[in-house]
Structures are given as C-alpha cells and as structure tokens.
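J.: here is a sequence together with a model predicted from it:
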Amino acid sequence: MNKLAEKLQQAWQDQASWLVMLRPLSYLYRSAFLLQKAVKQKKAYKAPVPVMIIGNITVGGSGKTPLIIALVEYLQQRHVHVGVISRGYGGQGPFPAQVTPQSRPSQVGDEPMLIVQNTHVPMTVGPNRQHAIDLLLKHYPETQLILSDDGLQHFALQRDIEWVVIDAMRGLGNQKLLPEGYLREPLSRLRDITVIEHHTQPQSSLNMHLQPQQPFCLGDQMQVFDASKTYQAVVGIGYPQRFFITLQQLNIQFQPCVFPDHHQYTIDDFQDFNQLPIITTAKDAVKLQELWHDQPERLKQVWVVPVKAKLSDACYQLLNQQLQQLNIEV
C-alpha cells in the first residue's frame, strides 16, 4: 500500500498522463463528497466559542503546522486565550485526549506534539471534533478562540474563519480531484476562504514562508553542527522534497530516506544506515525522540532542522480584522 501511495504521489507531482484513467473515480469522489458535505452541514455542531480552521485543499504537506504555531504564538503574545484541536492523525488514542509536553506521539499524533512542545497551548485531539472541543473547554473554560488543525473538510463542525495554505512550490497539480489529482475539494472552494500562499517569492499579499533555524542535536543541544559531514536525511512528511530543498539551501550533504507521512518509526528502520548521522524534520523528531530515549546506543546522533513560519504583515492585519468581527480584541 505504501508503494502504491508513493507512486500516486509521484504521478500527481509529474502530472502523469495516465492519471486520466482515474477520472471516473474522481467523478464518484466528487459526488460522494458533495453529498456528505450537504448532509453534515445540516446538523453541524456549533461550538460555544469561535472556531478558526487552518486546513489544506490538497493532499500532502503545505506548511500548515508551522503556520498554526506562528498564529498561536502571535495570539498568546496579545493575551488571547487560544486553544487548539486536531484529529490526532497517527495517534492511537484513547480519544478525546489532552496533549501535553509529556504525551506520546504514538497516542496523540506527531503534529499535535510538535504544536504543544513549541507553544504549550491548551490542546485536545480526537476524530470527533465536538468531543475534542468539549474536553478543551472543560479544562480551559476561559478559551476565547479555538484553532482547528486541519478539518477544512470536516463539515460536521461549523466554523467562523477558514484559512487554507497553498504551497506554490507544489501548486495545484493538474487541478483535478482525488484520485486523478490531489485536490480534496473543487477549486471553486478557494473563492469562499482565506488563501495563504506559501512561497519565498509570493504573488499574493497574504503569504508565508518557512525559515530554517540552526540544526540542533537531539538530547544534546550543546553540540555544534558540522556542515561538512554527510547525513542520512530521514523524513516522513507529506511533501518530503521540501525538506531536501531546505538541506540543499543550507549546503548540507545528505542521502535521502523517505518514509510515509506520519510513519511510526521503529529502531529497525535505522539498521542499514552505515553509521551516518541522521538529520530530520522537527515533526519527525518528536517520534524519534521516543526511540532515542529508549535505545540511545542504537540510535546515535540525530540532528533536527526546525523551521519557523514567517507571515506577511497583511496576514496579521486580516487576522485582526476577522477576530474583531468576532468581538475578540487583539
């Protein structure tokens, strides 16, 4: 199944001509999607506090998690009581669950762990967003705004603000719905929501880019990174090529090793690495940290390249306007 998913991802990226054979399935997907949307919107849950969705219209990574971290930090600095919910994809539960810095990514998911480790924001996860919100508000009744990590297509939850991140490097492919293309929704959806362009040379005033930070060594942040070495680049994210491009920009020599998005690492994944030090993303690092603590003698040096989302002033100006309309002062 993983090999098939990788082949399909590559075909989407290459806009392969054979994808046209999947068009009948895309028509079925569209019909089922629109029917499900209509049914769920009729009985959608309305949270007692405003909800802001940060989501994707495409399959694969777009920079959504760093954006959420940047928004949480911005709101915290302005004394807005913000909380975050997520499906907790990749976590085994039980759900709903609170996420703390001591949680395990195998239980709550890797992206929620990354968000909480960076911001210490109140956060709960679970496939049922209403249950996640109930748990969040039970423990943090002062919450003024809830950010939903993903959930753009979760129409069982009403929302007050919708932001979607478009990675201009990947674009929208052949602009076709799944499985002929990698769109989760028809392109017409973009007319109704706030679109944040992810690119270093954006065309839109509403834009962001990811700025790499200094690599650090897992478990020993006093070590100095040696850019002259060759590293084993381990990555299990939606769009691994972005990480490889970052390493190239940092002039880091590496051998790529790609795992599926949200891969649950085991120590056996690293037995054939020829003693090369590992370099990885912050998202992957939250899971590798568990392995490193359990078996440090087998998982030796692991270097992490964190990134920060840098948003344009126009993004923050729009956010302030949208929140003021919801009577949230920033």
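T.: Received it, and whenever you're ready, just let me know what you need.
J.: all contacts plus neighbour counts: C-alpha atoms, from now on.
T.: Fine.
J.: roughly how far apart are the residue nearest to Gly93 when sequence neighbours are not counted and Pro260?
T.: The spatially closest residue to Gly93, leaving aside those adjacent along the chain, is Gln107, at 4.8 Å (Cα to Cα, 6 or more residues apart in numbering). Per Cα to Cα, to the nearest Å, Gln107 is found 18 Å from Pro260.
J.: before we move on, what about Gln241?
T.: From Gln241 to Pro260 the distance is 13 Å (Cα to Cα).
J.: show me where the stretch 101-250 of the chain has its helices.
T.: 105-108, 110-119, 129-139, 240-249 (DSSP state H, counting those that start in this stretch).
J.: okay if I get those helices as JSON lines plus distance to Leu145?
T.: Below are the helices of the stretch 101-250 of the chain laid out as JSON lines (distance: least, Cα to Cα, whole Å):
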{"stretch": "helix 105-108", "distance to Leu145": "21"}
{"stretch": "helix 110-119", "distance to Leu145": "15"}
{"stretch": "helix 129-139", "distance to Leu145": "11"}
{"stretch": "helix 240-249", "distance to Leu145": "31"}
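J.: ok, back up a step: neighbour count winner among Gln107 and Pro260?
T.: Legend: neighbour count by other Cα atoms under 10 Å for Gln107 and Pro260, higher for Gln107 (19 against 16).
J.: OK, contacts around the more buried one?
T.: Neighbouring residues of Gln107 by Cα atoms under 8 Å, 6 or more residues apart in numbering: Gly90, Gly91, Gln92, Gly93, Pro94.
J.: how about a cut-off of 10 Å?
T.: Taking Cα atoms under 10 Å, 6 or more residues apart in numbering as the criterion, Gln107 is in contact with Gly88, Tyr89, Gly90, Gly91, Gln92, Gly93, Pro94, Phe95, Ala97, Val99, Met113, Val125.
J.: take a look at this one as well, against the first:
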Amino acid sequence: MGLDIQRAWLRRGAVARLLWPLSCLFGAIAALRRHAYRVGWLRSERAGRPVLVVGNVIAGGAGKTPTTIAIARHLMARGIAVGVVSRGFGRQTKDCREILAGSTPSEVGDEPLLIHKATGAPVVVASRRIEAARLLVQRHPQVQWILCDDGLQHLALARDVELCVFDDRGVGNGWLLPAGPLREAWPRACDLVLHTGDHPAFAGFRGRRALADMAYDKDGHDVALTQLAGRRLAAVAGIARPQAFFDMLAARGMALERTVPLADHHNFSDWQSLADAGFTVLCTEKDAAKLWPHEPSALAVPLIFTPEPAFFQALDAKLSSVDG
C-alpha cells in the first residue's frame, strides 16, 4: 500500500474527494452483502467452537497480529486451549493447511507463521476461515476457543466475540475505501475496542508496544541490543508502517546508518545483501523468515505488545459469558 495514498486517507483533500464516488459504490456493495447475511441469503457457519475475531475496519496494519499473539498467550496462561485461523495473506498456496515445523512464509503467510512460532498454538490457514476452523477442530479437538486473525468482514465464519483494533490513525478521514481507509463504516457494533498506538483517537482500551531487550539470529541465539553498540547498523522492515520500527530502534539507542522501508509482506526475492557492505542488519520478526535465506546474519527484533490489565479483565468476562 503506497505511502501517498495512506497520507491522502488522513484528510479529505483533493485525492480523497476525487475517489469519493467510488467509496459510495463500495459502501453500497458492502451494505448489500451485510444485508444478505442478515436475512439469510448468505449463511454464516459455525465452527464447533466459540470464535473470537481480532480484526479492524481500517486498511493497513493496525496491530492485529501482535494483539492475537498477546491474547493467545493470555488465554493459554489461564489454561484455555486456543487455536488460530487466518487467511494467510501473501502465501503462494491456495489450499487449506495447518502450519507445521517446516512451513515457510510462501506456503502459509508471514503473519500466521509468526503467530505459530510466538505462541506454539496450532494455526490453520485458508481463504475461507470456516474451512480453516473445521480443520483446526478436527486435528486439535482439545481447542476451546478459536482466534481468527483478521476477518472482521469475513461474515461466512460465525463469531461469538468481535474485537476491533485501531492504531493512532483512528479512522483517518472517516471515508470508505478507496477515498478513505475504512473497510466499513465506523462506529459499528463490536464487543471490545483496543488501541495499539500511543495516541488513541477515541475511547477504548489501550496497550503498550515495546521492542524486546534481545534480538535473535536464524539459529535462535539471543543477542542483547546493548551489545550492538559500535556496530554499523542497518534496519529493514516490510510491514505496514516501517518507520514505526525504525523509530522504536532509534528510541532504544540504535544508531541506524541505513534504513530500508519496504511494502507490507515483501518477499525479499530481490534483496541485495547489506552484511556484505559491513552492516549488521536488524529486521522485524515478521520479516525474519523471509529475509534469512538472503541475509543469514540478520537479527530479528521482537515487538512485544501488552494490552492494559483492564482489557484482559473485560475480555475474560466476555469470554466467560459466552462459555455460559
């Protein structure tokens, strides 16, 4: 997603106004689709387990994946068995498949692979999340809750709890795609609202983002960030907002000599090594599995997202009400 259009989505300027008629068409089609599910022309299907959807109404990364990881860890710490389903955006395969030890980003998508590695929870990807959910339950009948990473607008999968995630953009200029960033109009009914940024645009629960104290290499060996002082550092990020990663590294005292912002889900097939030029390369966890085949010495720096305690209290109460 180009930075120019993202900037245009923050205000109702000339570009946004030019695209506004298309937004009206988009909104009409989306409304008709929601109506079709409401009256039964299209059916939402249940997966055999309660479902929590972690999604958003704004295009681009708002922090859904870190939120899904945080929730999975929280529920597992409470003794609740969870599994995750996802579309697996950016993968080259089309089938419904479970992520296994040897799965690659091209097979399953970078974000689902990160969720599996970060939590150890079973993760299944499919274009139709209901197919993923059914395979998940078939292979892991102990699962008590299914987390759907993204899919707020994927109404074919019936859900019991909806969590809408926002970053500091809020709703941007408030218009629907393509004149604005919204996939659907806001406000809309949902169970919980969580802000992943530092400056929420409106009411909701908050969380704190921070880089881990340690980076790690492709073999899983930790390297303290403090040990990187004095090295020539370069940072690369193929995420929705690369500058946010670079800024967080700088705030941790990393003197970045070079930064390489790339499009979200970049596959690094055209990567030119920076290690050969004497750089220690830092990347996001999401990018690491795709970058390591081309830059084996790169270090992944985890992002830790911690929702406030009040959010988990509200989430636990909501899930308990569904469990009965």
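T.: Yep, it's here. Please read all numbers here as calculations on a predicted model, not as lab measurements.
J.: TM between them?
T.: The TM-score (TM-score structural alignment, normalised by the length of the second structure) is 0.90; 315 aligned residues with a Cα RMSD of 2.1 Å.
J.: related to what we said a few turns ago, can you say which of the helices of the stretch 101-250 of the first structure is packed in most?
T.: When the helices of the stretch 101-250 of the first structure are scored by mean count of other Cα atoms under 10 Å, the highest mean neighbour count falls to helix 105-108 (a mean of 24).
J.: helix or strand for the residue nearest the centre of the second structure, which one?
T.: The residue lying closest to the centre of the second structure (Cα atoms, centre = their mean) is Thr65, at 3.0 Å. Taking DSSP states H and E as the criterion, Thr65 of the second structure maps to helix 64-77.
J.: that helix vs the first structure, average offset?
T.: Comparison of helix 64-77 of the second structure with the first structure after fitting gives an average deviation of 1.0 Å (mean Cα distance after the TM-score superposition for the first structure).
J.: run a quick neighbour tally on the residue lying closest to Ala59 of the second structure once chain neighbours are set aside.
T.: Nearest residue to Ala59 of the second structure, sequence neighbours excluded (Cα to Cα, 6+ apart): Pro181, at 5.2 Å. Pro181 of the second structure is flanked by 24 other residues according to other Cα under 10 Å.
J.: what of the one 10 residues further on?
T.: Burial of Asp191 of the second structure is recorded as 14 neighbouring residues (other Cα under 10 Å).
J.: swap in Gly88 of the second structure?
T.: For Gly88 of the second structure, the neighbour count with other Cα under 10 Å is 26.
J.: residue contacts, it?
T.: Contacts for Gly88 of the second structure (Cα under 10 Å, 6+ apart) come out as 94, 96-97, 105-113, 124-127, 149-150.
J.: go again with 6 Å.
T.: Each residue near Gly88 of the second structure by Cα atoms under 6 Å, 6 or more residues apart in numbering is listed here: Val108, Gly109, Val125.
J.: now those residues as CSV including distance to Thr119 of the second structure?
T.: Output for the contacts of Gly88 of the second structure, formatted as CSV (distance: Cα to Cα, whole Å):
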residue, distance to Thr119 of the second structure
Val108, 16
Gly109, 16
Val125, 16
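J.: list just the nearest of those to Asp270 of the second structure.
T.: Proximity of the contacts of Gly88 of the second structure to Asp270 of the second structure, judged by Cα to Cα, is greatest for Gly109, which lies at 18.2 Å.
J.: tell me which residues touch the closest one, please.
T.: Gly109 of the second structure is in contact with Gly88, Phe89, Gly90, Arg91, counting by Cα under 6 Å, 6+ apart.
J.: neighbours of Pro141 of the first structure, how many?
T.: Neighbour tally, Pro141 of the first structure, other Cα under 10 Å: 12.
J.: again with Ile85 of the first structure
T.: For Ile85 of the first structure, using other Cα under 10 Å, the count is 31.
J.: for whichever residue in the first structure pairs up with the residue nearest to the centre of the second structure, which non-adjacent residue is closest in space?
T.: Using TM-score structural alignment, the partner of Thr65 of the second structure in the first structure is Thr65. Among residues not flanking Thr65 of the first structure along the chain, Glu111 sits closest, at 6.8 Å (Cα to Cα, 6+ apart).
J.: what's next to stretch 181-190 of the second structure, contact-wise?
T.: Contacts of stretch 181-190 of the second structure (Cα under 6 Å, 6+ apart): Trp9, Val57, Ile58, Ala59, Glu162, Leu176.
J.: sorry, back to before: out of the helices of the stretch 101-250 of the first structure, which gets nearest to Ala5 of the first structure?
T.: helix 240-249 (13.6 Å).
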